[in-house]
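> here is the input, now give the coordinates:
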Amino acid sequence: MESITLPATVRELGQMAEARGMKASELLEELAAQLPTPQPPAGYTLAEGCSDYYVGTETKTDAWVVAAGWDADTATHQIEAWTVKDQNLTPAQALEMAAALTAAAKAGHA
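This next block holds a predicted model:
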């Protein structure tokens, strides 16, 4: 793995840039391009209208939706769950939703 030397202070950034004959903003841009970026899990796609949130498997019924998500800013899995039209769930629907939530949580925890 390649190591990247990053400045710890603004002063150090200026000194590093000066030593390379660059502006501090140019060096900062160069360093940012070298940093590793978190990659979404396999099968996740960028959510429509988002630049940092990915969606995975979505399970739907006529009463509820459970969707797996992944936040690139924090590199964490998330689970979205909601009922359709804010309706109450029957006990059977709640059990189905609980099973879908459990499956999504296990997939994100692996």
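> only C-alpha atoms for contact and neighbour calcs from this point on.
Noted.
> output the contacting helices and strands for the helix or strand encompassing residue 95.
Using DSSP states H and E, residue 95 sits in helix 91-109. For helix 91-109, the elements it packs on are strand 64-71, strand 76-83, judged by 3 or more C-alpha pairs under 8 Å, 6 or more residues apart in numbering; DSSP states H and E.
> what angle sits between the first one and strand 76-83?
The directions of strand 64-71 and strand 76-83 differ by 160 degrees, with axes from the mean of the first three to the mean of the last three C-alpha atoms, to 10 degrees as the criterion.
> alongside the first, I'd like the structure of this one:
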Amino acid sequence: MRKIKTKGLKFKVKPVDRGPRFAIVLHSIKNAEKAKEGLKRIFEVDDSLADHVVSSAPVVICRDLAQGDATNYVKRLKDGGDFRVWLESAAPKRAKQMNLKRKDGDSAPMPTPHIRKH
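Predicted coordinates for the structure are as follows:
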């Protein structure tokens, strides 16, 4: 908990507990074309980046997701390859890290914390 001082008023900001965070990991490819199409549909990637992601499996595709979002993405991507949901702290460290940007509208924004003034 940290204190913020503004114009003589003191109030405390409590950190928002978002719970455990998850990552999506691509382990292997079944169908390269379907995997590329799925990546382009869900993430903001072009053809060359999708080719690079598919060719460099195993790779961590996206981090800092809620469990529901991560499982939904894996369900939408499962036709193209072996996509798995990992706990972010347990995700393979030796795999390439590619934090692809999600398209807008795919997930709800994080709720803003409520600040009480005293």
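> TM-score for these two?
Overlay of the two chains. TM-score (TM-score structural alignment, normalised by the length of the first structure): 0.23; 48 aligned residues with a C-alpha RMSD of 5.0 Å.
> mind listing what's buried in the helix holding residue 95 of the first structure?
Buried positions in helix 91-109 of the first structure, judged by neighbour count with 16 or more other C-alpha atoms under 10 Å: 97, 100, 101, 104, 108.
> what is the nearest of the residues you listed to residue 16 of the first structure?
Among these, residue 108 lies closest to residue 16 of the first structure (C-alpha to C-alpha), at 40.3 Å.
> returning to what we had before: make TSV from the buried residues of helix 91-109 of the first structure and add distance to residue 16 of the first structure to it.
What follows is these, written out as TSV (distance: C-alpha to C-alpha, whole Å):
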residue	distance to residue 16 of the first structure
97	55
100	52
101	49
104	46
108	40
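> from these, which is closest to residue 82 of the first structure?
Each of the buried residues of helix 91-109 of the first structure was scored against residue 82 of the first structure by C-alpha to C-alpha, and residue 97 proved nearest at 9.5 Å.
> nearest residue to residue 59 of the first structure in space, please, no chain neighbours.
residue 66 (5.2 Å; C-alpha to C-alpha, 6 or more residues apart in numbering).
> work out for me the element residue 57 of the first structure sits within.
Per DSSP H and E, residue 57 of the first structure falls inside strand 53-60.
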